[in-house]
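Participant: Below is the structure, and that's it, no one-letter string:
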């Protein structure tokens, strides 16, 4: 079984940078499983900057929905695979499936996949539950879903980190 590392934290907290650093320690080639897509110009620019920063050692795999299946399909091809990020994946699933219970079944499928992987896996997610209670139903539903998904992934991971202001704190 491969090592599973889970990183969470707020927006711009340094979690993706830490995840990339942890992955590069494994050698090359590296897989970057991107769950986001360029829905607008700003996001397209952001994706381009991230790809440029990572460089040629990384192969980008874009998969907005079928995360467990994609990990299984690419297992063994890389020194490590980085998934960035769970919260975008959850958003994609929630809009696609329109049912938090079905989304959590996808999270279960993902965590069950961990035991069969040979490739070390580093997973990035946002911590969205440390603020105020959102004012609308969909935002509350997403906040709760992200919290539950993060909890399940953290429980299944070998190592768990949270980042604050660029500083990582190992929790597990």
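Facilitator: Nice, thanks for sending it over. Bear in mind the structure is a predicted one, so any value in this text is a computation, not a measurement.

Participant: When you work out contacts or count neighbours from here on, use the C-alpha atoms and nothing else.
Facilitator: Will do.

Participant: Work out for me the element the residue located most distally from the centre of the chain sits within.
Facilitator: Centroid-distance maximum for the chain: residue 135 at 25.7 Å, with CA atoms, centre = their mean. Assigned by DSSP states H and E, residue 135 falls within no helix or strand.

Participant: Quick check: it vs residue 141, distance?
Facilitator: 11 Å (CA to CA, to the nearest Å).

Participant: how near is residue 34 to residue 24?
Facilitator: According to CA to CA, residue 34 and residue 24 sit 17 Å apart.

Participant: same question, residue 40
Facilitator: Separation of residue 40 from residue 24 (CA to CA): 30 Å.

Participant: out of those two, which sits in the busier spot?
Facilitator: residue 24 (18 against 8; other CA atoms under 10 Å).

Participant: residues touching that one, list them.
Facilitator: By CA atoms under 8 Å, 6 or more residues apart in numbering, residue 24 lies in contact with residue 30.

Participant: ok, structure two:
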């Protein structure tokens, strides 16, 4: 069975990051758990969620969790499983809309990751490569996403950036700089 370490998979919208993350989890040979953070707020989003579920196919246990990601990981992470979280960007948006503290939630998540009994693959959008958002809310969100991505990248042994469907390893377990940072 191929070895899978906890990983962060970053990329832009429609970059192929989710598909790459799904392949990593599927190749592990472990029981596959998909933690979905999207909320079907309108019919287009509901259709998108249904399409993603159909594309994944059978063999995935899907858990929907919009806010309590740390709680979902505590409940679902166990030996013999590999958990995919898709995605941190929607989770952050959900937290901000709900008036939750994203810094506290991020710290809780990052503190939890190294001690989980199975690998977790977290998907997130890289928002810092585009234009500066026009609104204060947009700038707060972009900044919070950047801080979240940095914190998760520091807490996991593997970080992969995906562009045009092509993965680029930024950090790999066993290499200098890999692992957990305080």
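Facilitator: Ah, there it is. Just so we're clear, the structure is a prediction, and the values are computed from it rather than from any experiment.

Participant: List the TM-score for the superposed pair.
Facilitator: With the length set by TM-score structural alignment, normalised by the length of the first structure, the two chains reach a TM-score of 0.94; 168 aligned residues with a CA RMSD of 1.3 Å.

Participant: Could you measure from the residue farthest from the centre of the first structure over to residue 10 of the first structure?
Facilitator: Using CA to CA, one gets 20 Å for the distance from residue 135 of the first structure to residue 10 of the first structure.

Participant: can you check residue 90 of the first structure too?
Facilitator: 16 Å.

Participant: since we're on the nearest residue to residue 165 of the second structure once chain neighbours are set aside, how many residues are nearby?
Facilitator: Distances taken as CA to CA, 6 or more residues apart in numbering place residue 16 nearest to residue 165 of the second structure, at 4.4 Å, with adjacent residues excluded. Neighbour count of residue 16 of the second structure, defined by other CA under 10 Å: 19.

Participant: What lines up with residue 16 of the second structure in the first structure?
Facilitator: By TM-score structural alignment, residue 16 of the second structure lines up with residue 14 in the first structure.

Participant: Pull the contacting residues for its match.
Facilitator: Contacts of residue 14 of the first structure were listed using CA under 8 Å, 6+ apart, and they are 163, 164, 165, 166, 167, 168.

Participant: once you map these onto the second structure, which are still in contact?
Facilitator: Retained in the second structure: 163, 164, 165, 166, 167, out of the contacts of residue 14 of the first structure (criterion both residues aligned by TM-score structural alignment, their matches' CA atoms under 8 Å).

Participant: Name only those of these that count as buried.
Facilitator: residue 163 (16 or more other CA atoms under 10 Å).

Participant: Let me have the kept ones among the contacts of residue 14 of the first structure in CSV, extended by distance to residue 48 of the first structure and secondary structure.
Facilitator: Output for those, formatted as CSV (distance: CA to CA, whole Å; DSSP: H, G, I helix; E, B strand; the rest coil):
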residue, distance to residue 48 of the first structure, secondary structure
163, 24, strand
164, 25, strand
165, 24, coil
166, 22, coil
167, 25, strand
